[in-house]
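> Sequence and predicted model, in that order:
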Amino acid sequence: MSKSRAGVPPARAAACGSWLALAAMMMFAAPALSQEDRSKARPSAEGISAERLQRVDAFIDAAIDKGQYLGAVTLIARHGKIVSWKAHGKRQIDAPDALDPNAIFRIYSMTKPIASVAALMLMEQGKFQLDDPVSKYLPEFAEVRVFTGGTADAPELRESKRPLTVRHLLIHAAGFTSGETTPPAVLDLIERAELNRAPDLQSYARALSKVPLAADPGARFSYDGVNTNVLCRLVEVWSGQRFDRFLQERVLAPLRMKDTGFTVPVEQRHRIVQMTSSDATGQLIPARSYEGVEAGVTLNPYPSGAGGLYSTAADYLRFAQMLLNGGELEGVSLLSSKTVALMMTNQLGTLEPPQLEFRPGEGFGLGGFVGVDSARRGRLGSVGDFGWSGAASTYFTVDRREGLIAMLMMQHLPEDSPKAPPRISGQFFNLVYQSLVQ
């Protein structure tokens, strides 16, 4: 994942419109699920062993006690009922306050599935089809070129073999970058475009359209936030609204995700979890990239659907439950069940040549991973489960076969260091699934 293009580390952003400030005050007025409203469902009533479920808590507590992580919120729900919602550890390194279950997290790339739902809602309204060329709505992408050699100052280019489509954006196959094989000259050119300084998504898309592709559209999966940000610009064109306003009015407000937004009101910022990292010895420290950056401000000047949202476990549960329900929650219908099924179907077979996985045992749907082979994956789960993660160690999965939702929310930027703490999401999901007895 490219941190600079996906919105990590954050930068101070230009002020949003007055309507957004008012919306933010209303959104964060109260938690979506108060502690009093927590489900009292017994795990055994939902086919989960309470004894086995304790292994989840013990594992998370052990990681925190070892000093690997500061704190975590875990939330597990089955058949529409919360069976476990726990806060572990602290909110700040140098403060004794225990972490609250309603703590606010920067969810970064867990914004992407929400942005994808926003786009698919407009598909259901007939605004576009998946394989429409992007240039039909954004003419600046009509003549995309592919880098074949040369330097950033004198690139050699050719015409792309096929048009860039909306589907390519949703499945991260647009060719903007090509993972570890991306030519350094292309990386240099995309950095020169200064996308993170774009004041809005329109400017972002126009700047990006001038950068050559690293690969042909539809040729390979290459995860990068630029795909989603262009998709969000399309949402603006299709809807006639700023992306953040559309998201608030059509997704967040209907789902009553009151603690989710691109900013956090000043009076609620005490709920934001401190961002941590590790030094060369493995010691837990405040993340250096956050020095001097006020928690709660927008992470980019533009509303980034690639990674710009703050949220809570309780709020994200409402979004995940809507997906598990087939697009509906408490009488509010965002998507049809057929669209959700398509979203959770591996799309990589549409690439040329077809690709079965982007990592062992996992394909990619319209905005998140899709389990395709449990044996190759090497962790417990189901074929067809869906989810994604965020750069600061937030994770979720929706398993429609098991009626299961599981979330692990932390605020830690992993370091590529021999002393860095191990990633714990795999063990977390294993422990959740081993608790299922029916």
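On my side now, so go ahead. Residues are numbered from 1 along each chain as shown.

> can we go C-alpha only for contacts and neighbour counts from here?
OK.

> quick one, what contacts the nearest residue to residue 347 once chain neighbours are set aside?
Leaving aside its sequence neighbours, residue 347 sits nearest to residue 365 (C-alpha to C-alpha, 6 or more residues apart in numbering; 5.2 Å). Going by C-alpha atoms under 8 Å, 6 or more residues apart in numbering, residue 365 touches 170-171, 342-348.

> Quick check: of the residues you listed, which has the highest neighbour count?
residue 171 (30 neighbours; other C-alpha atoms under 10 Å).

> surely that residue meets residue 364?
Yes. In this structure, residue 171 is within contact of residue 364 by C-alpha atoms under 8 Å, at 6.6 Å.

> Now for those two: what residues contact both?
Contacts common to residue 171 and residue 364, judged by C-alpha under 8 Å, 6+ apart, are 347-348.

> and residue 141, what does it touch?
134-135, 164, 209.

> That one and residue 59, how far apart?
Distance from residue 141 to residue 59, counting by C-alpha to C-alpha, to the nearest Å: 48 Å.

> Same check on residue 220?
Computed with C-alpha to C-alpha, the distance linking residue 220 and residue 59 is 37 Å.

> Just want to know which of the two has more residues nearby.
Taking other C-alpha under 10 Å, residue 220 and residue 59 do not tie; residue 220 has more neighbours (25 against 15).

> For the nearest residue to that one once chain neighbours are set aside, give its distance to residue 369.
Spatial nearest neighbour of residue 220, chain neighbours left out: residue 173 (5.5 Å); criterion: C-alpha to C-alpha, 6+ apart. From residue 173 across to residue 369, the span is 14 Å (C-alpha to C-alpha).

> ditto for residue 328
In this view, residue 328 and residue 369 are 21 Å apart by C-alpha to C-alpha.

> Alongside the first one, take a look at this:
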Amino acid sequence: VELGWFALTDRMSDIVPEFTGAPRDRATIFHFLTHTTGMPGVWEPRAGGTYDRLADAVTAVCELIPGAVEPGTRCDYSPMANHVLLAEALRRRDPAGRDIRRIVQEDLLDPLGMVDTGLGLRPELRERHIVPDLRGVVPITHRSHENDDPQGLFVAERNEATWVGASSTAADLGRLVDMLNGEGTLEGARVLAPPTIRLARTTWTGDMPNELYRTVALRAGYAVPPASLGLGFNLRGSGIPVHQMGTLTSPSTFGNYGAGSVLFWVDPELDLTFVALTAGLLPQAENIARFQQLSDLAVGAAQ
């Protein structure tokens, strides 16, 4: 958006014309970043598919995931569909014609010195890599064109699955969150402008619940929290909900939570950042409780 490739108000269907059909074709980049496109939250368009190549994933999303409600009327975390099409929007509007791996590498990872992070597992990092233990919690496969393993995406050298399977370290993610805490700049390298960061860490989903966590809360027997989504970020928000970012963090705390195994957040009021990477996936309610406790411990230890 800062470079003028597209605007938050642009419709995805104007950038990716094959994303047709009402009401989803009225969804804008803003709707995709806030998970309010009206599409249901899905983890794979077709069971057992291979989606490690962006072109295949785009085709599957456009053909198989319908728009359920009008964009902007429901918040339904949809990691696969949203991040696939956002990546494709970047790729199609990039003046240099780069693929998504080069865009991520050259525009984010290289400026921040994130040397251990990538879409795919480089050979020199293989000895240090831990394959996620899904423990039956996520009953889907993550296939790769490179091997025959049902979860082979996690060990493949090349990966364009922008919603799952990136490899990283706590130190590298620490550099990412330090950039966010620095309102877009780290050690002289500017990735984003301060107004963009401020916009992204603002809650845009009102009182709507996040349908994913609504289900988790109802099953666990606690109050359904508001979605509190910014542009691509979760926010802790006001009140004291059961929350992976803790109860001692400030309401303005923002970050993200990945597949039950990764959490990072930035508390701009406390000037505190947090990163946790784990290899074993727990059920959602148990994992939220775990990260809530760890987040509160971090705040207590830092003050």
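Sure, I can see it. Every value quoted in this text rests on a predicted model; they were computed, and no experiment measured them.

> what's the TM-score here?
Once superposed, chain against chain, the TM-score is 0.80 (TM-score structural alignment, normalised by the length of the second structure); 276 aligned residues with a C-alpha RMSD of 3.2 Å.

> ok, back up a step: counterpart of the residue nearest to residue 347 of the first structure in the second structure?
Using TM-score structural alignment as the criterion, residue 365 of the first structure maps onto residue 230 of the second structure.

> can you give me the strands for the stretch 101-250 of the second structure?
118-119, 166-167, 185-186, 189-190, 234-235 (DSSP state E, counting those that start in this stretch).

> chain center to the last one, what's the gap?
Computed by C-alpha atoms, centre = their mean, to the nearest Å, the chain-centroid distance of strand 234-235 of the second structure equals 11 Å.

> After that strand, heading C-terminal, what element do we hit next?
With elements assigned by DSSP states H and E, the helix or strand that comes after strand 234-235 of the second structure is strand 254-258.

> after that next one comes which helix or strand?
Scanning forward in sequence from strand 254-258 of the second structure by DSSP H and E, the next helix or strand is strand 262-267.

> Residue range in the first structure corresponding to that following strand, please.
On the basis of TM-score structural alignment, strand 262-267 of the second structure is assigned to residues 394-399 in the first structure.

> Which positions within the matching stretch qualify as buried?
394-399 (16 or more other C-alpha atoms under 10 Å).

> from the residues you listed, which single one is nearest residue 334 of the first structure?
residue 398 (16.7 Å; C-alpha to C-alpha).

> so how far is residue 260 of the first structure from that closest one?
Applying C-alpha to C-alpha to residue 398 of the first structure and residue 260 of the first structure gives a distance of 19 Å.

> Same question for residue 122 of the first structure.
Distance, residue 122 of the first structure to residue 260 of the first structure, using C-alpha to C-alpha: 21 Å.

> So for those two, which sits in the more crowded spot?
Neighbour totals were compared for residue 122 of the first structure and residue 260, and residue 260 leads with 27 against 17 (other C-alpha under 10 Å).

> Leaving out sequence neighbours, find the closest residue to the more buried one.
For residue 260 of the first structure, ignoring the flanking residues on the chain, the nearest one in space by C-alpha to C-alpha, 6+ apart is residue 311 at 4.3 Å.

> Map the one you found onto the second structure.
Aligned partner of residue 311 of the first structure by TM-score structural alignment: residue 168.

> which residues sit in contact with its match?
The contact partners of residue 168 of the second structure, by C-alpha under 8 Å, 6+ apart, come to 116-118.

> Please report the number of neighbouring residues for the counterpart of residue 338 of the first structure in the second structure.
Using TM-score structural alignment, the partner of residue 338 of the first structure in the second structure is residue 195. Per other C-alpha under 10 Å, the neighbour tally for residue 195 of the second structure reads 11.

> what do we get in the second structure for residue 245 of the first structure?
Counting by TM-score structural alignment, residue 245 of the first structure lines up with residue 102 in the second structure.

> Any idea how many residues pack against that match?
15.

> Same check on residue 9 of the second structure?
When neighbours are defined as other C-alpha under 10 Å, residue 9 of the second structure has 12 of them.

> which residue packs closest to it, ignoring adjacent ones?
Leaving aside its chain neighbours, residue 9 of the second structure sits nearest to residue 28 (5.5 Å; criterion: C-alpha to C-alpha, 6+ apart).

> List the residues that contact residue 114 of the second structure.
Taking C-alpha under 8 Å, 6+ apart as the criterion, residue 114 of the second structure is in contact with 172-173, 175-176.

> could you redo the last one with a cut-off of 7 Å?
By C-alpha atoms under 7 Å, 6 or more residues apart in numbering, residue 114 of the second structure lies in contact with residue 172.

> corresponding residue for it in the first structure?
Residue 114 of the second structure maps onto residue 257 in the first structure, with residues paired by TM-score structural alignment.

> One more: residue 2 of the second structure?
Correspondence of residue 2 of the second structure to the first structure, assessed by TM-score structural alignment: residue 124.

> one step back: roughly how far apart are the residue nearest to residue 347 of the first structure and residue 385 of the first structure?
Residue 365 of the first structure sits 10 Å away from residue 385 of the first structure, going by C-alpha to C-alpha.

> Where does the aligned partner of residue 84 of the second structure in the first structure sit: helix, strand or coil?
For residue 84 of the second structure, the aligned residue in the first structure is residue 229 (criterion: TM-score structural alignment). Here residue 229 of the first structure is recorded as helix under DSSP: H, G, I helix; E, B strand; the rest coil.
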